[in-house]
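Peer 1: just a sequence and a predicted model for now, questions to come.
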Amino acid sequence: MSTPEFATINWRGRPVRIECQWIAPERTDAPLVVFLHEGLGSIAMWKDFPAQVCEAANARGLVFSRPGYGRSTPRADDEIWDVDFMHRQAHEVLPALFSALKLDDEKPWLFGHSDGGSISLLYASRFPDRVNGLVVLAPHIFVEDVTVANIEQARTAYLSTDLPTKLGRYHDSADSAFWGWNRIWLHPPFREWNIEAEFDTIRCPVLAIQGIDDEYGTLAQIRGIAARVRGCELLEIPECGHSPHRDQPDRVIVAATAFITKNRRQTP
């Protein structure tokens, strides 16, 4: 993987610096896979998993930290995310980042985990002609009680353990990353958040993966995608929690590589 670099976008009325890292950029004719991290993730928290996927799939890769995460511009102290925060990432931040990196003519594959999976789905819904396919790991498509319960436990842990120190290894501001994510998920109006109706416009291939033991959501999440998106493929992995790429990386890499290779061949 290359040394992280930074792109600047204008968002929420101010310049925002986005931490980016390229994988195998020399593969100029290879498909581009863009990795979107989870609700507390960053480039560093992916570790070497994106590089493994790109090597197996003979692809290029782009990994980035969303605003408020990693080494990207932290969330402003008075910036409170609203119920549409994932829509804004999909509809505003991602297009602006692609433009800043001169990727407007690319049709990437999006590889998203958790909130990143939801953002990937929302992007493909809004811009169906700008994406070749999706691989989503443990995405959220509506809010479940089990999700809220575990996010409440995370709040307690952040206030009473060394979790801020641990997160500080991956983010310039652990508070920015944690409270931006935690407060909106525990905001009462967010309980009604549901993006299922938006899937009707998705036209690209979708592979949805979830652990059977996912502590942040039931299998109704990925099965709900399959009910709406024609041809969506599902992979439900036993002995696997909310992070399939950490719990069962080999299975995820094999499945994702086969999916990208198969559908790449079918793409004109």
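Peer 2: Arrived safely, thanks for sending. Numbering: from 1, shown residues only.
Peer 1: okay, CA-based contacts and neighbour counts for the rest of this
Peer 2: OK.
Peer 1: residue 40 in helix, strand or coil?
Peer 2: Per DSSP: H, G, I helix; E, B strand; the rest coil, the secondary structure class of residue 40 is coil.
Peer 1: I figured it was touching residue 177, is that so?
Peer 2: Yes: using Cα atoms under 8 Å as the test, residue 40 is close enough to residue 177 to be in contact (6.1 Å).
Peer 1: residue 186: what's it in contact with?
Peer 2: The contact partners of residue 186, by Cα atoms under 8 Å, 6 or more residues apart in numbering, come to 148, 151, 152.
Peer 1: so which residues of the stretch 101-250 of the chain form strands?
Peer 2: When secondary structure is read from DSSP state E, counting those that start in this stretch, the stretch 101-250 of the chain shows strands at 109-113, 133-137, 206-211, 233-237.
Peer 1: distance to residue 79 for the ones you listed - can I get that in TSV?
Peer 2: Shown next, in TSV, are those (distance: least, Cα to Cα, whole Å):
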stretch	distance to residue 79
strand 109-113	24
strand 133-137	28
strand 206-211	32
strand 233-237	36
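Peer 1: got another one to weigh against that:
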Amino acid sequence: MGVAATGPVFHPDELEQWAAAASQDTAFQRMSRGLETRFLLASGREAHLLSLKDGHLTVLGRPAPDDSWDFALRGPDESWRRLLSPVPPPGYQSLTALRAIDPGFAWEGNLLRLSQALAALERWVELARWHKGKANGSLAGVPPAAEQSASEQPAGSASREVAAGWGSPVLRDPGQITGKYRDLPGPDGRSSRIYYEEAGQGIPLLMLHTAGADSRQYHALLADVELARDWHMYAFDLPYHGRSEPPDGWWREPYRLTAEAYAHWCLTFIREVIGQPAVVMGCSMGGAMAVYLAARHRDHVRAAIGLQAPDRSPGRITRFLAHAQVNQAVHNPTWTYGLMSPTSPEFHRRRSWWLYSQGGWGVYEGDLHFYSREWDGAAIGPEVDTEHCPVYLLTGEYDYSASPTSTRRLAGRIRGCRFRVMPGLGHFPMTEAPDQFREHLLLVLRELQTDIEGKWREV
């Protein structure tokens, strides 16, 4: 998807307008409170110096030979145009995405200062994109973070939620979700108090959350009245996550998730809480674990559904995910926010951001040890026997951590695997756009339900 190249990327009048919009934006102000930095925006033919001080953004103009700055965002004209287009193509929805997929785009200079300012910078991109689109008539509606329509709001009591163009209204009742605690033994013999939620009846469906998050990511599914008629849904928080507790002595050692430990918690939950083999669905690191369980522990898994499961996902760990000089509650949610689709409802994307802001210190980084370093689809994929344990892989097109290309590569290693790209979705489909994701998931669940119930009748 190309963007017509007309004039400079950063017109001085536009930059002034975008800076003023950011300085008046409550979210931008909150994300940059206490910050003081100077940075450079540089495209192929131009450069502009800006100052950010305690929530106020100022355009200083073209840099002079003796000017200095803390960091620079430098890239080709076309990359900037794609980033700032009203509906950016996949891979250009955020600064973090652009840095990951475009070799011509660079973050230069003091990366600590850049990481401290990352949330504000990404917010500035959203505001600039909206104002640019409004100016050329290609974007209608309200600016980011303004009042959301009722269709984008979460349901309170049982009510119908409708998202325009996403099919039939969805009846959700959060009152059908029940939460419980259970003390479960860990892989090293120490127990942890595990929190889990469940809803529905029928075929057991275990849902695994993403790195650094918790089971609230699945509330839209757990509250789904139609799904609850045929599926007994479970979602638990791993130790250290959400409302689950770490084991005794956790403060004496760094947290690091391994495949062995992760599989232990899943299998223990299946045996001691669910009590029978389950369909396992996970997202991101949870999607990788669903495939892992299908390969190594298939007697406990009826089928595996991997959402955003990569073949491999190197490069997700940086030293700023757990850095004493970087606010983890602001930086880490922004690191994941850029993985989502810009077309997903902002209410849901911001809810995902908020959920990540509540993560325990160092937990997201510790989870990425499994997801970004240990997980290798080339080693695990060929071990899966889909005759015994069917595998479905669903990936949103805007995800650059587990891209469609990466998931397609993983699917190619699993004989009989079924793979589907989800247009318009990103890394957290069940959270960022639950209604749109539901249409894709129902196709899988209905097929599995027919297959599983058929096997029950044969026994």
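Peer 2: Happy to help now that I have it. The structure displayed is predicted, hence computed values, not measured ones.
Peer 1: so after superposing, what's the score?
Peer 2: Here the TM-score for the pair of chains, by TM-score structural alignment, normalised by the length of the first structure, is 0.80; 251 aligned residues with a Cα RMSD of 3.1 Å.
Peer 1: could I get the strands of the stretch 101-250 of the first structure as CSV with mean neighbour count and distance to residue 57 of the first structure?
Peer 2: What follows is these, written out as CSV (neighbours: other Cα atoms under 10 Å; distance: least, Cα to Cα, whole Å):
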stretch, mean neighbour count, distance to residue 57 of the first structure
strand 109-113, 26, 12
strand 133-137, 27, 13
strand 206-211, 26, 15
strand 233-237, 17, 18
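Peer 1: any idea which of those strands gets closest to residue 156 of the first structure?
Peer 2: strand 109-113 (23.4 Å; Cα to Cα).
Peer 1: that closest one against the second structure, how far on average?
Peer 2: With the two structures superposed, strand 109-113 of the first structure lies on average 0.8 Å from its match in the second structure, counting by mean Cα distance after the TM-score superposition for the first structure.
Peer 1: list the helices and strands that strand packs on?
Peer 2: If you count contacts as 3 or more Cα pairs under 8 Å, 6 or more residues apart in numbering; DSSP states H and E, strand 109-113 of the first structure packs onto strand 32-36, helix 115-126, strand 133-137.
Peer 1: all helices for the stretch 1-150 of the first structure, in order.
Peer 2: Counting by DSSP state H, counting those that start in this stretch, residue ranges of the helices within the stretch 1-150 of the first structure are 43-46, 49-57, 85-88, 94-100, 115-126, 145-160.
Peer 1: excluding its backbone neighbours, what's nearest residue 230 of the first structure?
Peer 2: residue 203 (8.0 Å; Cα to Cα, 6 or more residues apart in numbering).
Peer 1: please apply the same query to residue 150 of the first structure.
Peer 2: With Cα to Cα, 6+ apart as the measure, residue 216 is the residue that lies nearest to residue 150 of the first structure, at 6.6 Å, once sequence neighbours are left out.
Peer 1: and the one you found, what pairs with it in the second structure?
Peer 2: Residue 216 of the first structure maps onto residue 401 in the second structure when the alignment is built from TM-score structural alignment.
Peer 1: what about that match, distance to residue 418 of the second structure?
Peer 2: Residue 401 of the second structure is 20 Å from residue 418 of the second structure, where distance means Cα to Cα, to the nearest Å.
Peer 1: any idea which strand is longest in the first structure?
Peer 2: For the first structure, the strand with the greatest residue count under DSSP state E is strand 14-23.
Peer 1: so that strand corresponds to what in the second structure?
Peer 2: Residues 190-199 of the second structure are where strand 14-23 of the first structure aligns, with TM-score structural alignment as the criterion.
Peer 1: contact partners of that stretch?
Peer 2: Stretch 190-199 of the second structure is contacted from outside by 176-186, 215, 222-223, 228, 232-239, 243-248, using Cα under 8 Å, 6+ apart.
Peer 1: residues contacting the aligned residue in the second structure for residue 62 of the first structure?
Peer 2: Taking TM-score structural alignment as the alignment basis, one finds that residue 62 of the first structure is matched in the second structure by residue 234. Counting by Cα under 8 Å, 6+ apart, residue 234 of the second structure makes contact with 196, 197, 198, 199, 204, 205, 206, 207, 222.
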